[in-house]
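Novice: how would this look folded up:
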Amino acid sequence: MSEEIRIVETTEMPVYGLRQHMAVKDFGTAFGTIFEQVAKDHLQPAGPTGARYYDEEFDREDSDIEVFIPLASKEGANASVGGMTCAKLTHKGGYSTLDESYARLVKWIEENGYQTTGAPYELYTKTGYENPNPATWETDIYFPVEKTQG
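Specialist: All right, here's what the predicted structure looks like:
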């Protein structure tokens, strides 16, 4: 289940991220690494964690992925996310059905005269940390887009 798709102007967020080829099962280790570095550098997290996907085709076992933590300021940031026009959808439910929301969003982009302009990203706005029931989880999915010509 997910909400309606809409076009939004996103705010640029400074982030501390780790980009590498990894499997979905490696997210926990990658997030652990960046949380340790953020604490070591005394950086201030500011918002939900996320991931950005750089490959054209997503492979659960090996994809070019950046996991990140938004920061309160640019100090210590090694990347940024947002600051662009995006097609947005909020996926409600467990991560095992994210592919359905991605497919719906990609189809909507094509059918509504848009084209993607960059790597899609997710923000994990409600997770198992707040409630272990996957039915309560929410993931905001953003695809940078622009209107196609003609």
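Novice: switch to C-alpha atoms for all contacts and neighbour counts from now on
Specialist: Fine.
Novice: centroid-nearest residue for the chain?
Specialist: residue 122 (1.6 Å; Cα atoms, centre = their mean).
Novice: and it, that one's in a strand?
Specialist: Yes. Using DSSP: H, G, I helix; E, B strand; the rest coil, the secondary structure at residue 122 is a strand.
Novice: now do the contacts for it.
Specialist: Counting by Cα atoms under 8 Å, 6 or more residues apart in numbering, residue 122 touches 50-52, 139-142.
Novice: please, where are all the helices along the chain?
Specialist: Counting by DSSP state H, one finds helices in the chain at the ranges 27-40, 98-111.
Novice: for residue 7, find the nearest of the ones you listed.
Specialist: Proximity to residue 7, assessed across those by Cα to Cα, is greatest for helix 98-111 (9.8 Å).
Novice: ok, residue 121 - how many residues close by?
Specialist: Look at residue 121: counted by other Cα atoms under 10 Å, it has 22 neighbours.
Novice: what does residue 72 give?
Specialist: By the criterion of other Cα under 10 Å, residue 72 has 16 neighbours.
Novice: from residue 17, how far out is it?
Specialist: According to Cα to Cα, to the nearest Å, residue 72 and residue 17 sit 14 Å apart.
Novice: quick one: the strands in the protein?
Specialist: When assigned using DSSP state E, the strands of the chain occupy the ranges 6-9, 13-22, 50-53, 63-70, 79-81, 85-92, 114-116, 121-126, 138-147.
Novice: returning to that earlier point: using a markdown table, lay out the helices of the chain together with distance to residue 59.
Specialist: Output for these, formatted as a markdown table (distance: least, Cα to Cα, whole Å):
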| stretch | distance to residue 59 |
| --- | --- |
| helix 27-40 | 14 |
| helix 98-111 | 11 |
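Novice: how about this one, so we can line them up?
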Amino acid sequence: MYEIQERMLVEQPTMVMRGTIKLEDIPTFLGRAYHMVDSQIRDSGAHVVGEPFARYRCLDGEYREFEVEAGVPVVLAVSGHGGVEASVLPAGPAAVTVHTGPYERMEPAYDALNAWLDEHGGHADEPAWEVYHTDPNDQPDPATWRTEIVQPYKEVPRS
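Specialist: Below you'll find the predicted structure:
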């Protein structure tokens, strides 16, 4: 069972790397993206203010190909190079839950968020993002991985 929290988000500057990738390439892409973003943050002196995240937009309706934006929140985003760029996470209401366990078993968390939106008159108008609170390189046991899932939404008037 997933607990859903309602949050009001403020716009958050980020530094990210984007790519269009297949499902099986996500781990490789994320590793490369976080390495590139981290390198440019160190070079630029930008200040990280949160955990790494990834925002996914499904392109094929079958969850095999995605547009991915992977990066970190920063105090002030700076121009990047080599595929790293400034971006923002949007302001507004969001439904949030936490999944503990392997990434491959997150579908019930997304189902819980969607059910909550249906019950509360919300419409997901932006892609959700996942905030990774556990680094698999530091904690190899997938059962301990904590991932926060943030789903921005718009309120839909009930008739």
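Novice: about what we covered before: compare the contacts of residue 122 of the first structure and tell me which is most surrounded.
Specialist: Neighbour-wise, the contacts of residue 122 of the first structure (other Cα under 10 Å) top out at residue 142, 26 neighbours.
Novice: residue contacts, it?
Specialist: The contact partners of residue 142 of the first structure, by Cα under 8 Å, 6+ apart, come to 86-89, 120-122.
Novice: which position in the second structure aligns with it?
Specialist: In the second structure, the residue matched to residue 142 of the first structure (TM-score structural alignment) is residue 150.
Novice: if we can go back for a sec, reformat the strands of the first structure as CSV; add distance to residue 100 of the first structure.
Specialist: CSV is the format used below for the strands of the first structure (distance: least, Cα to Cα, whole Å):
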stretch, distance to residue 100 of the first structure
strand 6-9, 17
strand 13-22, 21
strand 50-53, 16
strand 63-70, 18
strand 79-81, 23
strand 85-92, 9
strand 114-116, 18
strand 121-126, 14
strand 138-147, 12
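Novice: nearest to residue 35 of the first structure, out of the ones you listed?
Specialist: Once the strands of the first structure are compared by Cα to Cα, strand 63-70 is nearest, at 7.9 Å.
Novice: compared with the second structure, how much does that closest one deviate?
Specialist: Its match in the second structure and strand 63-70 of the first structure itself, once the structures are fitted together, sit a mean 1.5 Å apart by mean Cα distance after the TM-score superposition for the first structure.
Novice: what span of the second structure lines up against that strand?
Specialist: The aligned range for strand 63-70 of the first structure in the second structure is 66-73, by TM-score structural alignment.
Novice: chain center to that stretch, what's the gap?
Specialist: Put simply, stretch 66-73 of the second structure sits 7 Å off its chain's centre (Cα atoms, centre = their mean, to the nearest Å).
Novice: thought residue 139 was touching residue 128 of the first structure, still the case?
Specialist: No. Residue 128 of the first structure is not in contact with residue 139 according to Cα atoms under 8 Å; the separation is 11.5 Å.
Novice: can you tell me which residue in the first structure aligns to residue 134 of the second structure?
Specialist: So, by TM-score structural alignment, residue 134 of the second structure is matched to residue 126.
Novice: show me what contacts its match?
Specialist: Neighbouring residues of residue 126 of the first structure by Cα under 8 Å, 6+ apart: 136-139.
Novice: buried among those? Make that a PyMOL selection.
Specialist: Of those, the buried ones can be selected in PyMOL as follows, counting by 16 or more other Cα atoms under 10 Å:
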select buried, resi 137+138+139
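Novice: how about CSV for the contacts of residue 126 of the first structure, with distance to residue 67 of the first structure added?
Specialist: As requested, these are exported to CSV (distance: Cα to Cα, whole Å):
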residue, distance to residue 67 of the first structure
136, 22
137, 18
138, 17
139, 14
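Novice: out of the contacts of residue 126 of the first structure, which two sit at the greatest distance?
Specialist: Within the contacts of residue 126 of the first structure, two members stand farthest from each other by Cα to Cα: 136 and 139, at 10.2 Å.
Novice: give me the common contacts of these two.
Specialist: Here residue 136 of the first structure and residue 139 have 92, 126 as joint contacts, going by Cα under 8 Å, 6+ apart.
Novice: would you check how far apart residue 28 of the first structure and residue 22 of the first structure are?
Specialist: Noted for residue 28 of the first structure: a distance of 11 Å to residue 22 of the first structure, by Cα to Cα.
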